[in-house]
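Visitor: what follows is a predicted structure for the sequence shown.
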Amino acid sequence: MKVKITACAAAVLALALSAAPAAAAQPPLTVQAPWLPKGATVREAYLPNCGADYFMPCKGAPWHLLLRDGRWVPFRDAARYATRADGSRADEVEDSPAPFAVSADGRAVAYVRARDGRVVVRKAPGGKPRVLAAYGKGVGTRNVALTLSADGARLLVVFEGGTGKRPSLVVDVATGERAAEVPAGNVPLGFSADGDEVLATRAERDNTVKVVAHALDGSSVSATPPQQVVARGTALALAADGHTVLALSLTAEGLPSGLRPYDLEAGAWTGPARRVRPKRLWPSLRWGPGGRLELVATESVAEEGRSSTWIYALDPATGSARRIDEYTIHSGVPEKR
């Protein structure tokens, strides 16, 4: 059996990888207004996929929101396919679902509106939608990535992975105004624990990579750390102080090895490496509610049409981990855990 392992990003997206209907499928909730049931929060947004090992949404199937209680709701306002620069739909063989993000607290979603291509942020349970610009205009939404801060208060819009000529944008969701820019050439990795900074990497002419913390006031702090910090197989997260980077090293096989703090202001390690468990393949780091550091890992098995996700609360001081969530998306219908 062929197993494909992928890391899950700051707002994660899973695609159900089978066209076959699930047995004993759970019916969706019928939600008119507000868009989520009272007290509900979102684990993940996903599209039922009928393309086996490539992306092709099942005909007529909208985005689905998997709730923390195991139920799911259809979400029809969001575009399914990403677009090219000319506005045409990207072919399904290009693995191009439209951008969609979920905040780590599960109370906000950001997506591309189907009818006009504008980006919309909705906050639970029934907050007024914040309608933003059509950021994909002229570049195509397949070249746009959306990331929400842990509490959904800020939205990060990244063009062409940060490597092109356009700066990334930070938007204040409450006002809809641009709060900051991340200069072009910086590859954003996500928000800091409090959402006041954006962590990024930047390739230098001497073939080294800098790690940069961009504050919303336009200031920044950076360092060129030991290059194993930014090598493939390392996950990074920026603490609320705006200069401490937590670096999770991974083995060649993709297993967590050690978690160690690095200070961008001092340009030095500030503590020992702590052994991290559990041993999930190719995990990522993100910030959850209340500044909680979380380790997220996703395993996709194409032949079985399932994608499983594990989320752990991670203690930076000790490396100890506590599982706080686990779920599987199977054949377009979430499996209860």
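Guide: Thanks, I have it. Numbering: from 1, shown residues only.

Visitor: use CA for all of it now, contacts and neighbours both
Guide: Fine.

Visitor: is Phe75 in contact with Pro62, as I believe?
Guide: Yes - at 6.1 Å, Phe75 and Pro62 qualify as touching, with contact defined as C-alpha atoms under 8 Å.

Visitor: residue contacts, the closest residue in space to Ala215 that isn't next to it in sequence?
Guide: In this structure, Ala215 finds its nearest non-sequential neighbour in Glu197, 4.3 Å apart by C-alpha to C-alpha, 6 or more residues apart in numbering. Residues near Glu197 by C-alpha atoms under 8 Å, 6 or more residues apart in numbering: Phe191, Ala213, His214, Ala215, Leu216, Gly242.

Visitor: where do the helices sit along this structure?
Guide: Assigned by DSSP state H, the chain shows no helices.

Visitor: and here's the other structure:
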Amino acid sequence: MKIFSGALVVLSALVAVAVPGAARAAVPAAEPVAPIQYAAVSDCAEDPHDAAQCGPWWYRTTDGRRHRLDGVAGTTQPVAVSGDGRRLAYIRAKDARLVIRDLDGRTRASRAKAWPSKSELDVTRVRMSYDGSLVAVDCCWAGYTEHPARVYDAATGALLGKVPGVSVHEDALSFSGDGDQILVSTDKDKSGTLSVHDLKGRRTAAVVPPPLIGDNAATAALNADGRTVAVYVTGRKPRIALYDLQAGLVTATYPVPASGQKIERDPAEDRIVEADTEVRLDWTGDSALRMVRKVGFKPVRVQVYGIEIPSGSARPQRAYAIARTAGEAVSGR
């Protein structure tokens, strides 16, 4: 192999000499691509010709450009964007496969359908880890499916494992800060269980947290240490609460700014909550959280905060509004 490689080098040199005046233009460096700020589906009222799916999906990058995102299945939450804005994932309409798309346009698809039952495709959900390395797909109302959530490697589209007992409308699934564990919160019989799984779906821990954590576990985020869980506590005075899975204790609470959220009483939970508010928490370091809060509906106001632990200081990083959309997947960039 060394002789062959050397011959190639000599041949390349001869070709270069044999072509007088041949241009040796430098290969231009690839232009940096702006991260994805959010993906969205157009408002039905604004796009009446495609009202069945509320218009086509598209995504906007932080440089203000809008890009098409063709072929997205009309599911409940079919598109996810990584927290760092470097990747997005969606379920493809024509074959129900999961597609992962990079900023440079490269895509990968799962080998098989992201969800085996076509009749259940309208109630599936896609989730991504903060760094975009992992994707999860889950489905359906609790008790109406025996299919577990599926976890994929975003770099290859390969199926890594399956997590049993996760439903879109009752449970929440997220990835740990270092991307090697999966946190699931379930609300079966009001138990509010938190369980930790490895990437193959095997459960490694399960606890029933106190109401402060269990009632707000839809926003639960697991630290890279595998034991510290952060949740967003909804209400008139929102805050971040930290819970130690091993000790079974709430270790700290930190106030975070309110932003004119509509406050109402949830009769099912019998507690005060923030209406039309959606929050995502991500651990961006061992002692750093990022909070992305969506408030309102048409338009949606997005607020991004960086939260330092243990001081609890919450610093605004960016804020913007999204108008004339019927659904959004926000990165936080």
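Guide: Great, that's in hand. All values reported here derive from a predicted model rather than from experimental measurement.

Visitor: aligned partner of the residue nearest to Ala215 of the first structure in the second structure?
Guide: Counting by TM-score structural alignment, Glu197 of the first structure lines up with Gln181 in the second structure.

Visitor: what separates the nearest residue to Thr234 of the first structure once chain neighbours are set aside from Val229 of the first structure, distance-wise?
Guide: Leaving aside its chain neighbours, Thr234 of the first structure sits nearest to Ser249 (4.6 Å; criterion: C-alpha to C-alpha, 6+ apart). According to C-alpha to C-alpha, to the nearest Å, Ser249 of the first structure stands 7 Å off from Val229 of the first structure.

Visitor: now which residue in the second structure aligns to the residue nearest to Thr234 of the first structure?
Guide: Match for Ser249 of the first structure (TM-score structural alignment): Val233.

Visitor: touching, its match and Pro211? I think so.
Guide: No - the criterion here is C-alpha under 8 Å, and Val233 of the second structure misses it with Pro211 at 10.6 Å.

Visitor: who's more crowded, those two?
Guide: Neighbour totals were compared for Val233 of the second structure and Pro211, and Val233 leads with 24 against 12 (other C-alpha atoms under 10 Å).

Visitor: tell me who's in contact with that one.
Guide: Leu212, Ile213, Asn216, Arg239, Ile240, Ala241.

Visitor: can I get the residues you listed in a markdown table including neighbour count and distance to Arg111 of the second structure?
Guide: Formatted as a markdown table, the contacts of Val233 of the second structure follow (neighbours: other C-alpha atoms under 10 Å; distance: C-alpha to C-alpha, whole Å):
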| residue | neighbour count | distance to Arg111 of the second structure |
| --- | --- | --- |
| Leu212 | 15 | 41 |
| Ile213 | 26 | 37 |
| Asn216 | 18 | 35 |
| Arg239 | 17 | 42 |
| Ile240 | 21 | 39 |
| Ala241 | 20 | 40 |
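
Visitor: including distance to Cys44 of the second structure, could the residues you listed go into JSON lines?
Guide: Below are the contacts of Val233 of the second structure laid out as JSON lines (distance: C-alpha to C-alpha, whole Å):
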{"residue": "Leu212", "distance to Cys44 of the second structure": "38"}
{"residue": "Ile213", "distance to Cys44 of the second structure": "37"}
{"residue": "Asn216", "distance to Cys44 of the second structure": "31"}
{"residue": "Arg239", "distance to Cys44 of the second structure": "35"}
{"residue": "Ile240", "distance to Cys44 of the second structure": "35"}
{"residue": "Ala241", "distance to Cys44 of the second structure": "38"}
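
Visitor: which ones among those residues map onto strands?
Guide: Mapping those onto strands (DSSP state E) picks out Arg239, Ile240, Ala241.

Visitor: nearest to Gly6 of the second structure, of the residues you listed?
Guide: Ranked by distance to Gly6 of the second structure (C-alpha to C-alpha), those are led by Ile240 at 62.1 Å.

Visitor: and the aligned partner of the closest one in the first structure, how far from Glu197 of the first structure?
Guide: Alignment note (TM-score structural alignment): Ile240 of the second structure maps to Leu259 of the first structure. Distance of Leu259 of the first structure to Glu197 of the first structure, computed by C-alpha to C-alpha: 21 Å.

Visitor: all strands of the stretch 1-150 of the second structure, in order?
Guide: For the stretch 1-150 of the second structure, the strands defined by DSSP state E, counting those that start in this stretch occupy 36-42, 57-61, 66-68, 79-81, 87-91, 97-102, 107-113, 124-128, 134-139, 149-153.
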